[in-house]
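**Student:** 3D model of this:
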Amino acid sequence: MSLEGQVAVVTGGARGVGELLARKLSARGAKVALLGLEPELLKEVSGRLHTESDWWHVDVTDHEAMARVAAEVKERFGKVDVVVANAGVAAGGPFADSDPVAWRRVIEVNLIGGAVTGRAFLPVLMESRGYFLQIASLAAITPAPMMSAYCASKSGVEAFAHSLRAEVGYKGVRVGVGYLSWTDTDMVRGADEDDVMRELRQRLPWPSNRTYPLGPAVDRIVAGIERRSAHVYAQWWLRGMQSVRGYLPGLIATVGQREMRRFDPRLGNVRKGLVGAGGAADEQVRTGSDHSITR
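**Tutor:** Presented below is the predicted three-dimensional model:
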């Protein structure tokens, strides 16, 4: 399906996957609405797009604010054809020693934020018979030690999207799940700043131990949006993981115990809190301002 003249909403649009996705959608003729927590970056990204665009500073976990944004996007562009629930944060480290506020925030942004985004924009997607893409992760397919909040949130959004697809398909709305492995974003680079997290990831089996370039991953996401795909794989090998996912929890439980024992003396030094520039922006909003919309 051509994206020419379509209206696409991208949450987490200030950086990383969301920023590049907005640029590539715009290059294919889509008008773009950017949502996120970093107004200066959102404005900058919006100003560089090839097509008509606008931006909204909003917390995706705030239901009332997101409902207002959905109404404003519809008023601004006249319709919404595509919504990509991309906003996300991450935290790593042993669950027992984790910061409970940061752990909970990962669930709130990634899972609750995806659901709030869907709830806010479903009415306009039903009008256009549009497409809702929920960005998940390899973490939805396979669990991993030191990533309990992130894995739980991404497994949750995968299940949410599958449930939603069954609910709204007869109304003409298609729903997809996007899967990414480790991709070169601020989030992954932020996680790699911790020596233990970086070394643990490097010890994963190939090809899951690599960091993949952002451009080709986003190209695959754009192609999935054009096809209105039920499943979108940002790296080629992720599709094959679906066929073996039932065996992975037991395998990882065995191997993970060995790795945790190896790193046990250093686990107390793992950084607590959200990782990367996006995590820092989220923490700043929660501690320094309210959830109001700023234009």
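**Student:** going forward, measure contacts between C-alpha atoms and count neighbours the same way
**Tutor:** Fine.
**Student:** all strands of the stretch 151-295 of the chain, in order?
**Tutor:** 174-179, 231-233 (DSSP state E, counting those that start in this stretch).
**Student:** again, but for the stretch 1-150 of the chain
**Tutor:** 7-11, 31-36, 53-57, 82-85, 131-135.
**Student:** need those in a markdown table (columns: distance to residue 173 and mean neighbour count).
**Tutor:** Below are the strands of the stretch 1-150 of the chain laid out as a markdown table (distance: least, C-alpha to C-alpha, whole Å; neighbours: other C-alpha atoms under 10 Å):
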| stretch | distance to residue 173 | mean neighbour count |
| --- | --- | --- |
| strand 7-11 | 14 | 27 |
| strand 31-36 | 19 | 27 |
| strand 53-57 | 23 | 23 |
| strand 82-85 | 10 | 28 |
| strand 131-135 | 6 | 28 |
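**Student:** quick one: which of those is nearest residue 98?
**Tutor:** strand 131-135 (24.5 Å; C-alpha to C-alpha).
**Student:** closest to residue 191 out of the strands of the stretch 1-150 of the chain?
**Tutor:** Per C-alpha to C-alpha, nearest to residue 191 of the strands of the stretch 1-150 of the chain: strand 131-135, 18.8 Å.
**Student:** could you check the angle strand 7-11 makes with the closest one?
**Tutor:** 20 degrees (axes from the mean of the first three to the mean of the last three C-alpha atoms, to 10 degrees).
**Student:** find the nearest non-adjacent residue to residue 20, please.
**Tutor:** residue 218 (7.0 Å; C-alpha to C-alpha, 6 or more residues apart in numbering).
**Student:** tell me how many other residues crowd that neighbour.
**Tutor:** As a burial measure, residue 218 scores 25 neighbours (other C-alpha atoms under 10 Å).
**Student:** wait, it touches residue 23, no?
**Tutor:** No - if you go by C-alpha atoms under 8 Å, residue 218 and residue 23 don't touch, sitting 10.0 Å apart.
**Student:** quick one, helices of the stretch 51-200 of the chain?
**Tutor:** For the stretch 51-200 of the chain, helices defined by DSSP state H, counting those that start in this stretch occupy the ranges 63-77, 100-107, 113-128, 138-141, 148-168, 186-192, 195-202.
**Student:** quick one on the thing from earlier: how about the strands of the stretch 1-150 of the chain in a markdown table, adding distance to residue 123?
**Tutor:** Output for these, formatted as a markdown table (distance: least, C-alpha to C-alpha, whole Å):
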| stretch | distance to residue 123 |
| --- | --- |
| strand 7-11 | 14 |
| strand 31-36 | 17 |
| strand 53-57 | 19 |
| strand 82-85 | 12 |
| strand 131-135 | 12 |
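**Student:** what's the closest of those to residue 282?
**Tutor:** strand 31-36 (9.6 Å).
**Student:** also this sequence, please, to line up against the first:
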Amino acid sequence: MSSIPTPETAAADTAAAATDAAGPVAFVTGASSGIGHATALALSHAGYRVAVGARRVERLGEIEDAAPGVILPIELDVTDAASVVGAVARTLERFGRLDVLVSNAGLMLNGMILGADLAAWERMVQTNLLGSMYAVHAALPALIAARGHVIQVSSTSGRIASLGSGVYSATKFGVSAFTESLRQEVTAQGVRVTVVEPGFVATELTSHLTDPAMRAAAAEIGDSMRTLQADDIAEAVLYALRQPEHVSVNELLIRPTDQVR
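**Tutor:** Here you go, the predicted model:
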């Protein structure tokens, strides 16, 4: 599932670059649905050329069809470091620069700790935490060169752990810790770093749940409030990006008005 370009794709990208050589460049992971999909479209409407990565690459065509600007779909598995490196390389081959990384790919497989499926734990750690780290590591040299911006999509679960969300919360707490360390490392080089922490959002995330009790609980929570929409989070991302260069929005905590915790 590597995204390293072949001679044929590299030649095609070089030819295409001649027609889309203007505007800043963003790379969005987990772009096949939900927050990633909405953010990619919002960035395109804001004038960005956008590379979009996901495992379900067939869904990325929907973004191409709906976006007003240039979209580069890339098959991406964030749990595979080589795939991430290849995706960043494809982006740079096509556009010649990278200004924004939106590290959004995530997985929620909640359940109790006693008797848990350890494979689910590994998948969440690999996707939510290591995947986020891999994306930053691969993109950082280009972002430093551009004095760019890292957007890390975390969760309210990165602030408050709840029953049944122990491992998911651990990954999101980890994202927040990693992001703050990253901010301190690169802020003097002009790179801005923002962690976005959404509350309950109406996306496919809860459909990943395999535990019937957890799935029922998530449905009950969703039915009990006016949930956030993916477009709401995309607007928050744009808010952070639109600040003047001397302003760095480090954290955006966004809950539905009806959400208590």
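**Student:** need the TM-score between these chains.
**Tutor:** Overlay of the two chains. TM-score (TM-score structural alignment, normalised by the length of structure 2): 0.82; 234 aligned residues with a C-alpha RMSD of 2.5 Å.
**Student:** about what we covered before: most packed of the strands of the stretch 151-295 of structure 1?
**Tutor:** Per-stretch averages of neighbours, counted by mean count of other C-alpha atoms under 10 Å, single out strand 174-179 among these, with a mean of 24.
**Student:** how close does that strand sit to structure 2?
**Tutor:** Compared with structure 2 after fitting, strand 174-179 of structure 1 deviates on average by 0.7 Å (mean C-alpha distance after the TM-score superposition for structure 1).
**Student:** residue range for that strand in structure 2?
**Tutor:** Per the alignment by TM-score structural alignment, strand 174-179 of structure 1 matches residues 192-197 in structure 2.
**Student:** got a list of contacts for that stretch?
**Tutor:** Outside stretch 192-197 of structure 2, the residues within contact range by C-alpha atoms under 8 Å, 6 or more residues apart in numbering are 147-156, 158, 176, 179, 182-183, 186-187, 236-237, 240, 248-254.
**Student:** quick one: map the residue nearest to residue 20 of structure 1 onto structure 2.
**Tutor:** Using TM-score structural alignment, residue 218 of structure 1 sits opposite residue 234 in structure 2.
**Student:** is it correct that its match is in contact with residue 28?
**Tutor:** No - if you go by C-alpha under 8 Å, residue 234 of structure 2 and residue 28 don't touch, sitting 11.3 Å apart.
**Student:** find residues that contact each of those two.
**Tutor:** residue 39.
**Student:** re earlier: let's have the helices of the stretch 51-200 of structure 1 in JSON lines, adding distance to residue 36 of structure 1.
**Tutor:** As requested, these are exported to JSON lines (distance: least, C-alpha to C-alpha, whole Å):
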{"stretch": "helix 63-77", "distance to residue 36 of structure 1": "11"}
{"stretch": "helix 100-107", "distance to residue 36 of structure 1": "15"}
{"stretch": "helix 113-128", "distance to residue 36 of structure 1": "11"}
{"stretch": "helix 138-141", "distance to residue 36 of structure 1": "23"}
{"stretch": "helix 148-168", "distance to residue 36 of structure 1": "19"}
{"stretch": "helix 186-192", "distance to residue 36 of structure 1": "15"}
{"stretch": "helix 195-202", "distance to residue 36 of structure 1": "27"}
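**Student:** mind listing what the counterpart of residue 62 of structure 1 in structure 2 touches?
**Tutor:** Using TM-score structural alignment, the partner of residue 62 of structure 1 in structure 2 is residue 80. By C-alpha under 8 Å, 6+ apart, the contact set of residue 80 of structure 2 is residue 131.
**Student:** neighbours of residue 78 of structure 1, how many?
**Tutor:** 11.
**Student:** could you check how far the residue most central in space within structure 2 is from residue 194 of structure 2?
**Tutor:** Closest to where the C-alpha atoms of structure 2 average out (C-alpha atoms, centre = their mean) is residue 104, at 1.4 Å. The gap separating residue 104 of structure 2 from residue 194 of structure 2 is 12 Å, by C-alpha to C-alpha, to the nearest Å.
**Student:** give me the common contacts of these two.
**Tutor:** residue 152.
**Student:** what about burial for the contacts of stretch 192-197 of structure 2, which qualify?
**Tutor:** 147-156, 158, 176, 179, 182-183, 186, 236-237, 240, 248-252, 254 (16 or more other C-alpha atoms under 10 Å).
**Student:** re the thing from before, mind checking the strands of the stretch 151-295 of structure 1 for the one nearest to residue 254 of structure 1?
**Tutor:** strand 174-179 (24.6 Å).
**Student:** how near is the counterpart of residue 43 of structure 2 in structure 1 to residue 224 of structure 1?
**Tutor:** Matched by TM-score structural alignment, residue 43 of structure 2 corresponds to residue 25 in structure 1. To residue 224 of structure 1, residue 25 of structure 1 is 12 Å away according to C-alpha to C-alpha.
**Student:** and for the residue nearest to the match of residue 43 of structure 2 when sequence neighbours are not counted, the neighbour number?
**Tutor:** Excluding its sequence neighbours, the residue lying closest to residue 25 of structure 1 (C-alpha to C-alpha, 6+ apart) is residue 222, at 6.9 Å. Residues lying near residue 222 of structure 1 (other C-alpha under 10 Å) number 20.
**Student:** I'd say residue 222 of structure 1 and residue 22 touch.
**Tutor:** No - using C-alpha under 8 Å, residue 222 of structure 1 is not in contact with residue 22, being 9.6 Å away.
**Student:** check contacts around residue 176 of structure 2.
**Tutor:** 154, 158, 195.
**Student:** could I get the residues you listed as CSV with distance to residue 133 of structure 2?
**Tutor:** Output for the contacts of residue 176 of structure 2, formatted as CSV (distance: C-alpha to C-alpha, whole Å):
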residue, distance to residue 133 of structure 2
154, 12
158, 16
195, 13
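**Student:** from those, pick the one nearest residue 98 of structure 2.
**Tutor:** residue 195 (18.6 Å).
**Student:** how much space between residue 35 of structure 1 and residue 185 of structure 1?
**Tutor:** On the measure of C-alpha to C-alpha, residue 35 of structure 1 and residue 185 of structure 1 end up 18 Å apart.
**Student:** with residue 58 of structure 1 instead?
**Tutor:** Distance from residue 58 of structure 1 to residue 185 of structure 1, by C-alpha to C-alpha: 21 Å.
**Student:** before we move on, the earlier item: aligned counterpart of the residue nearest to the centre of structure 2 in structure 1, please.
**Tutor:** By TM-score structural alignment, residue 104 of structure 2 lines up with residue 86.
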